[in-house]
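Visitor: sequence-free structure coming up:
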């Protein structure tokens, strides 16, 4: 992971040194996230969230650009209708991350681009919300100690520039790191997965 991050930083430095154009911007949008891996047969469902933050687009040719970003992102998963002592429960895992993607953009045709790149995420909050409607129970619990503080993944996406300033994009984050904290002898693995749709403005 360190090698990939250092390589990304080196490429950004090269991009700044050779940039033809540098633009700053803001972006935000919706997330559709879930978890995958060793989930004990739970029927996990996607949950909606959002992301918002800023970016720098370093364009060093007509076709290629690098775009480091800093985003606040709400993620997680939910699972309904689990039975506990005869009662049906509804559970939602709510994660808050500060994500730092570094995207490599290729403008395939005018205004349309594809992008890919690594992402590191820092977990700032993790809470579980459990509801039992039959008992009028709605509890929240801090579960951050059960998850790793750092996530790592790869992003793939595409977008379209409507004007010189306004654009929209769609992206999928494939989580590669195991975010579940495990004890000795437990090789369980859990990964984030997030599909996001964004709109942004470049200054």
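Guide: Yes, it's here. For clarity, every value in this text was computed on a predicted model and none was experimentally measured.
Visitor: For the rest of this, base every contact and every neighbour count on C-alpha atoms.
Guide: Will do.
Visitor: hey, where'd the strands end up in this protein?
Guide: Along the chain, counting by DSSP state E, strands occupy 21-37, 47-59, 64-84, 87-109, 112-132, 137-142, 150-161, 166-175, 190-202.
Visitor: now these as JSON lines including distance to residue 12 and mean neighbour count?
Guide: Shown next, in JSON lines, are the strands of the chain (distance: least, C-alpha to C-alpha, whole Å; neighbours: other C-alpha atoms under 10 Å):
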{"stretch": "strand 21-37", "distance to residue 12": "12", "mean neighbour count": "18"}
{"stretch": "strand 47-59", "distance to residue 12": "8", "mean neighbour count": "20"}
{"stretch": "strand 64-84", "distance to residue 12": "7", "mean neighbour count": "19"}
{"stretch": "strand 87-109", "distance to residue 12": "9", "mean neighbour count": "19"}
{"stretch": "strand 112-132", "distance to residue 12": "12", "mean neighbour count": "19"}
{"stretch": "strand 137-142", "distance to residue 12": "37", "mean neighbour count": "12"}
{"stretch": "strand 150-161", "distance to residue 12": "17", "mean neighbour count": "19"}
{"stretch": "strand 166-175", "distance to residue 12": "20", "mean neighbour count": "19"}
{"stretch": "strand 190-202", "distance to residue 12": "18", "mean neighbour count": "20"}
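Visitor: Presented hereafter is structure B, for comparison with structure A:
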């Protein structure tokens, strides 16, 4: 009986010690987006992101960080094809227009932060982005309502809770939901080399800061 009580006590102490190492801190993050869209002859557009997160430190070298972020993306002077997908275009320039492209997403991410040295960390993780706005009302197609992306970057956290961070966010789904890697396009030299008929992906550089609250 005494041995069972002692074993239970040791297990309880071990459980408490493990859980004492786990720290949970909420925080906010905001910064600048430098966004563009691949295969649209587009320049980089400056905009912003803002959001919140919960930092769950599970070990001295690893932190799990769920995030919810409002992100304004798109591209500057993007070239968009007004002609649709019909194989009758002779000169794409006759059917295209150049204008700024605005896409707004509510991004749900799960970041994995790995400590490199004191203060310095690497971050990587996926996001699921839900479109909440765009300026495509006069375009032939509308962007689809969801995107997936992979995020990677580095950051430095100061002792008082402020973090400065640089990330790169690469979209994984064509913003119009198209997949041009099919038999028709791959066997047609014109469409294979036509920049307007290639998959268009969100690409974003994020430069910003975050602050963790220590309650």
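Guide: Alright, I've got the coordinates. Please read these numbers as outputs of a predicted model, since none were measured by experiment.
Visitor: Select, out of the strands of the first structure, the one closest to residue 11 of the first structure.
Guide: Nearest to residue 11 of the first structure among these is strand 64-84 (8.3 Å), distances taken as C-alpha to C-alpha.
Visitor: now that closest one against strand 190-202, angle please.
Guide: Orientation check (axes from the mean of the first three to the mean of the last three C-alpha atoms, to 10 degrees): strand 64-84 of the first structure against strand 190-202 gives 130 degrees.
Visitor: Tell me what angle strand 64-84 of the first structure forms with strand 21-37.
Guide: Here the directions of strand 64-84 of the first structure and strand 21-37 differ by 30 degrees (the same axes, to 10 degrees).
Visitor: Contacts only, for residue 54 of the second structure.
Guide: Residue 54 of the second structure sits next to 24, 25, 26, 27, 65, 66, 67 when contact means C-alpha atoms under 8 Å, 6 or more residues apart in numbering.
Visitor: And the contacts of stretch 171-185 of the first structure?
Guide: Among residues not part of stretch 171-185 of the first structure, those counted as contacts by C-alpha under 8 Å, 6+ apart are 145-158, 188-197.
Visitor: Repeat that for stretch 120-136 of the first structure.
Guide: The contact list for stretch 120-136 of the first structure, computed with C-alpha under 8 Å, 6+ apart, reads 87-101, 137-144, 147-153.
Visitor: please redo it, this time with the cut-off set to 7 Å
Guide: Under the contact criterion C-alpha atoms under 7 Å, 6 or more residues apart in numbering, stretch 120-136 of the first structure has outside partners 88-101, 137-144, 149-153.
Visitor: In the second structure, where's the longest helix?
Guide: Using DSSP state H to define each element, the second structure has its longest helix at helix 2-20.
Visitor: Centre of the chain to that one, how far?
Guide: On the basis of C-alpha atoms, centre = their mean, to the nearest Å, helix 2-20 of the second structure sits 42 Å off its chain's mean C-alpha point.
Visitor: Kindly calculate the angle that that helix makes with strand 45-59.
Guide: Orientation of helix 2-20 of the second structure against strand 45-59 (the same axes, to 10 degrees) gives an angle of 160 degrees.
Visitor: just to revisit the earlier point, redo the contacts of residue 54 of the second structure as CSV? Include distance to residue 40 of the second structure.
Guide: Output for those, formatted as CSV (distance: C-alpha to C-alpha, whole Å):
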residue, distance to residue 40 of the second structure
24, 42
25, 41
26, 38
27, 36
65, 33
66, 32
67, 29
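Visitor: Please identify the one among those residues that lies nearest to residue 43 of the second structure.
Guide: For those, the minimum distance to residue 43 of the second structure (C-alpha to C-alpha) is 27.9 Å, reached by residue 67.
Visitor: Translate the closest one into the numbering of the first structure.
Guide: In the first structure, residue 67 of the second structure lines up with residue 69, judged by TM-score structural alignment.
Visitor: ok, now residue 128 of the second structure?
Guide: The alignment partner of residue 128 of the second structure in the first structure, by TM-score structural alignment, is residue 120.
Visitor: Skip the chain neighbours and tell me the closest residue to that match.
Guide: Closest residue to residue 120 of the first structure apart from its sequence neighbours, by C-alpha to C-alpha, 6 or more residues apart in numbering: residue 152 at 4.6 Å.
Visitor: So the one you found is in contact with residue 101, correct?
Guide: No: taking C-alpha atoms under 7 Å as the definition, residue 152 of the first structure is not a contact partner of residue 101, at 9.6 Å.
Visitor: Identify the contacts common to the two.
Guide: Common neighbours of residue 152 of the first structure and residue 101 are listed as 119, 120 (criterion: C-alpha under 7 Å, 6+ apart).
Visitor: ok, for residue 147 of the second structure, nearest residue in space, not its chain neighbours?
Guide: Spatial nearest neighbour of residue 147 of the second structure, excluding adjacent residues (C-alpha to C-alpha, 6+ apart): residue 129 at 4.9 Å.
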